[in-house]
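Asks: Okay, predicted coordinates and the sequence, questions at the end:
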Amino acid sequence: MNHLIVYAHPHEGSFNHAILDAAVRGLKESGHEVHVRDLYKLGFNPVLSAEDTAQMREGNVPADIKTEQEYLKNADVITFIYPIWWTGLPAILKGYVDRTFSYGFAYQYNAEGGIDKLFSGKKGILINTYGTPGDVYESIGMNASLKQTSDGGIFEFCGIEVIEHFLFGGVTTVASDADRKNMLAQVEEKYKSL
């Protein structure tokens, strides 16, 4: 299977990077093809401009968007790995979605007024970290909200079937080294099992 991992964290030594390593290791041990798009290393421009939309309406997709869309098109499984900042996606990842999950590529409206989900048949995994203890986010409904906006509002809206959404809370505040090792083991095992 062809796996695309879209990774959004600016620090090489972050726990998110350890998660990325665990995912890649699990996939490679199972013989899968893996492509990692590290948005910060790529210097991906997250700003959807008027020029971008004008070009796309004319059928001329800007080169940087076209490159990413090729990875998305060829992927059987798409993973997003990112920290939760201000209860959402980092700006660079939100901009990636804005620019690459475009109308006519990821979704479109049909003659009956419904939505054609152009990524149907693809699977998706989301992996998030945040500093707030996990039980706090769970008790106030934030975990459910994160799943609704990311799983439903992005992946499922385009037809991607979400097969797992890891929400790792308290990573920088209350989680112990043993807790973090357990989180990494969960990630690696999930990818080995695909």
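Replies: Here it is on my side, so go on.

Asks: going forward, measure contacts and count neighbours with C-alpha atoms only.
Replies: Noted.

Asks: what about the residue nearest to T172 when sequence neighbours are not counted, which SS state?
Replies: Excluding its sequence neighbours, the residue lying closest to T172 (Cα to Cα, 6 or more residues apart in numbering) is G131, at 5.1 Å. Secondary structure assignment for G131 (DSSP: H, G, I helix; E, B strand; the rest coil): coil.

Asks: Return the residues in contact with G131.
Replies: By Cα atoms under 8 Å, 6 or more residues apart in numbering, the contact set of G131 is 169-173.

Asks: Buried ones among these?
Replies: 169-171 (16 or more other Cα atoms under 10 Å).

Asks: Now render those as TSV, adding distance to I163.
Replies: As requested, those are arranged in TSV below (distance: Cα to Cα, whole Å):
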residue	distance to I163
G169	20
G170	23
V171	23
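
Asks: Of those residues, just say which sits nearest to G13.
Replies: V171 (13.8 Å; Cα to Cα).

Asks: Included below, for side-by-side comparison, is a second structure:
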Amino acid sequence: MHVLIVVAHHDPRSLTHGLALHVAEGLCQAGPGNSYEIADLSAQGFDPRFTAADHGLYHGQMPTPADVAAEQARIDRADALVLVFPVYWWSMPALLKGWIDRVFAKGWAFDFSADYALVKKLGRLPVHLLGVAGADQDTYERHGYAAAMKTQIDHGIFDFCGAPVLTSELVLESETQDPTAHLRAAHTLGRHLFSAAHEPAATA
């Protein structure tokens, strides 16, 4: 089984990158045939800006931009998609949001039928979300941030495309807690990516 792990953080020494690597290690330990690819959006210089070319693609007037086609091909090769990202202002970073804006394009991730009914095209793609958050659980619950993120990301993006979100976790208090438990939980997630039921991905 092959997994695409997408990381949206500029610092390769960050906890975000560490979690991604531990997911990969767990995956490889789960089975000798498992493989992964890490898409480091910052290192590869992915342009998150939605341009006239992307707009033209949406309206069926222009071809898929080359960088978007390359990312779509990466996802097409994968049996699962893992997104690991820091939480900025109670959502994902602009770099990752722009990647989704451009890559999850009409005609590839979703479409509309002749009667304008939504066609979800990513039903084969299980998704795992791992957000790295500085705040504690009480803050997320008291203000409704966690529910808002699930509505926006899990439902608003992935369910819209038909991709089932199997894991949606926040690594809480990431700036104050010992990262060992978080890294261990990411390793566990990697080991169970293709299990019928896996353990929780992260602990607060």
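Replies: It's in. As the structure is a computational prediction, the values presented were derived from the model and not from experiment.

Asks: now the second structure: which of the contacts of G131 of the first structure match?
Replies: Mapped onto the second structure and checked by both residues aligned by TM-score structural alignment, their matches' Cα atoms under 8 Å, the contacts of G131 of the first structure keep the contacts 169-172.

Asks: Now intersect the residues you listed with the helices, please.
Replies: The helices, defined by DSSP state H, take in nothing from those.

Asks: returning to that earlier point: roughly how far apart are the residue nearest to T172 of the first structure and I84 of the first structure?
Replies: 8 Å (Cα to Cα, to the nearest Å).

Asks: now swap in E138 of the first structure and tell me
Replies: 14 Å.

Asks: Looking at those two now, which is surrounded by more residues?
Replies: Ranked by neighbour count (other Cα atoms under 10 Å), E138 of the first structure and I84 place I84 first, with 19 against 14.

Asks: That one contacts P90, doesn't it?
Replies: Yes: applying Cα atoms under 8 Å, one finds I84 of the first structure in contact with P90, separated by 7.0 Å.

Asks: Could you report the neighbour count for G88 of the first structure?
Replies: G88 of the first structure: 16 neighbours (other Cα under 10 Å).

Asks: Which residue comes closest to it once chain neighbours are left out?
Replies: Per Cα to Cα, 6+ apart, closest to G88 of the first structure is L146, 7.3 Å.

Asks: Residue in the second structure paired with that neighbour?
Replies: Under the alignment (TM-score structural alignment), L146 of the first structure maps onto M149 of the second structure.

Asks: wait, is its match part of a strand?
Replies: No: the assignment for M149 of the second structure, made by three-state DSSP, is helix rather than a strand.

Asks: Can you list the buried residues in stretch 159-170 of the first structure?
Replies: For stretch 159-170 of the first structure, by 16+ other Cα under 10 Å, it's 159-162, 165-170.

Asks: right, I mislabeled it, should have said stretch 95-107 of the first structure
Replies: 95-97, 99-103, 106-107.

Asks: which residue numbers in the second structure go with that stretch?
Replies: Taken onto the second structure by TM-score structural alignment, stretch 95-107 of the first structure occupies residues 98-110 there.

Asks: mind checking the end-to-end distance for the matching stretch?
Replies: One end of stretch 98-110 of the second structure to the other measures 17 Å (Cα to Cα).

Asks: same thing with stretch 120-134 of the second structure?
Replies: End-to-end distance of stretch 120-134 of the second structure (Cα to Cα): 34 Å.

Asks: One more: stretch 134-147 of the first structure?
Replies: Stretch 134-147 of the first structure end-to-end distance (Cα to Cα) = 14 Å.

Asks: again with stretch 123-137 of the second structure
Replies: 31 Å.

Asks: Helix or strand for the residue sitting nearest the centre point of the second structure, just tell me which one.
Replies: By Cα atoms, centre = their mean, the second structure has its centre lying nearest to L83, at 2.5 Å. Using DSSP states H and E, L83 of the second structure sits in strand 80-86.

Asks: got the contact list for the residue mapped onto I75 of the second structure from the first structure?
Replies: Under the alignment (TM-score structural alignment), I75 of the second structure maps onto L72 of the first structure. L72 of the first structure is in contact with 4, 78, counting by Cα under 8 Å, 6+ apart.

Asks: And for the one 4 residues further on?
Replies: In this structure, D76 of the first structure makes contact with 1-4, 121-123, judged by Cα under 8 Å, 6+ apart.

Asks: Tell me which two in these are the farthest apart.
Replies: L4 and G121 (14.4 Å).

Asks: which one of the two has more residues nearby?
Replies: Neighbour count, other Cα under 10 Å: between L4 of the first structure and G121, L4 has more, with 22 against 11.

Asks: by contact count, what packs against the longest helix anywhere in the second structure?
Replies: As assigned by DSSP H, the longest helix anywhere in the second structure is helix 15-30. Contact partners of helix 15-30 of the second structure among helices and strands, from 3 or more Cα pairs under 8 Å, 6 or more residues apart in numbering; DSSP states H and E: strand 2-7, strand 35-40, strand 80-86, helix 180-191.
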